[in-house]
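Enquirer: coords please:
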Amino acid sequence: MNPRRQQRLAVVVGILALVGAAIGLMLYALNENIDLFYTPSEIIEGKDGQIPTVGQRLRIGGMVVPGTVKRDPESLAVSFDLVDVGEVVTVSYSGILPDLFREGQGIVATGVLTESRKIEAHEVLAKHDEEYMPPELAEKLKGIKHVKPSEAGY
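Expert: Next comes the predicted model:
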């Protein structure tokens, strides 16, 4: 092989190595920032064979269990339980809750798993329509009787 072809081959291999390294670094950075959606049962039993680990960022959706909302009178801290089809997970949040947040309401919280059944949330979203529900959560809640907040007197 003549020297000119060797030089071109070295440049092409170098460019491919740099592009591969850049793609690998981007995928690694994105992997650290992914928020996966879980239901309370999936946090306990696992999703697709994988149980979330302590310290993992995630998004959880479920129904607020009536009677479990505990507010700290000295601060904005609040904790409550979420349920889907049986498993219960406790969510702690410090901040102002959405106006539509109430017991028996469906919510989505984004946060970090601190224990196997506890989540420290940094964002809580309440659904704005009693009829709408994320498809993943609707699939999990099939067959469970849900009392609308308007019917329950909340």
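
Enquirer: please count neighbours and contacts with C-alpha atoms only from this point.
Expert: Will do.

Enquirer: can you pull out the strands in this structure?
Expert: 36-38, 57-64, 70-71, 77-83, 88-94, 106-115, 118-126 (DSSP state E).

Enquirer: centre-most residue in the chain?
Expert: Arg59 (0.9 Å; C-alpha atoms, centre = their mean).

Enquirer: I'd like the structure of this one too, to check against the first:
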Amino acid sequence: MTARQRRMLLVALMVVGVGTAAAFALNAFQDNLLYFYSPSDVTAGKAPQDRNFRIGGMVTDGSFHRPTGSMEATFVLSDYAHEVKVRYSGVLPDLFREGQGVVARGKLGSDGSFIAEEVLAKHDENYMPPDVADSLKKQHQEAIRASQPAT
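Expert: Modelled structure (predicted):
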């Protein structure tokens, strides 16, 4: 084998190695992405069934239930157009309450409810996560358009 052939083989092996490393890195990055879906998206079937994602909305008044002495909590998230039941086991944030905006991370259960692994509540009265605010604004505008008589 000549020196030129050895260099070409070395370059080819380096290209294959870099390509393999890039493929592994992109695959790991794709597995760690958490997409945001509104309750309307989840109800429409746009959310993945087998992966974690984030859902955000307002906690519906009167929907929060936690049996005495249990860490299991259920509540309903709404974007004013559709609602999704959320189940969570653990300590909820101090600012969590009905009528408040929250974002939850988890996946869909077999019964269509959202099984949350983490629940985040907004940190003050004026803040709402941008994804949640955009989704609620969009749903509100669609509801206004739907309620107006056709001309």
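
Enquirer: for the two chains, what TM-score is obtained?
Expert: Once superposed, chain against chain, the TM-score is 0.84 (TM-score structural alignment, normalised by the length of structure 2); 139 aligned residues with a C-alpha RMSD of 1.8 Å.

Enquirer: wait, what's in contact with the equivalent of the residue nearest to the centre of structure 1 over in structure 2?
Expert: Per TM-score structural alignment, the equivalent position to Arg59 of structure 1 in structure 2 is Arg54. Arg54 of structure 2 sits next to Leu34, Tyr35, Phe36, Tyr37, Val103, Ala104, Arg105, Gly106 when contact means C-alpha atoms under 8 Å, 6 or more residues apart in numbering.

Enquirer: now for the last one: what does it line up with in structure 1?
Expert: When the structures are aligned by TM-score structural alignment, the residue of structure 1 matched to Gly106 of structure 2 is Gly111.

Enquirer: same check on the first one?
Expert: Applying TM-score structural alignment, one finds that Leu34 of structure 2 aligns to Asp35 in structure 1.

Enquirer: for its match, which residues are in contact?
Expert: Asp35 of structure 1 is in contact with Arg57, Leu58, Arg59, Thr110, counting by C-alpha under 8 Å, 6+ apart.

Enquirer: the last one - nearest residue in space that isn't next to it in sequence?
Expert: This points to Thr110 of structure 1. Nearest non-adjacent residue to Thr110 of structure 1, counting by C-alpha to C-alpha, 6 or more residues apart in numbering: Arg59, 4.3 Å away.

Enquirer: mind checking how far the one you found is from Ile96 of structure 1?
Expert: Using C-alpha to C-alpha, to the nearest Å, we find Arg59 of structure 1 at a distance of 18 Å from Ile96 of structure 1.

Enquirer: same question, Glu45 of structure 1
Expert: Glu45 of structure 1 is 31 Å from Ile96 of structure 1, by C-alpha to C-alpha.
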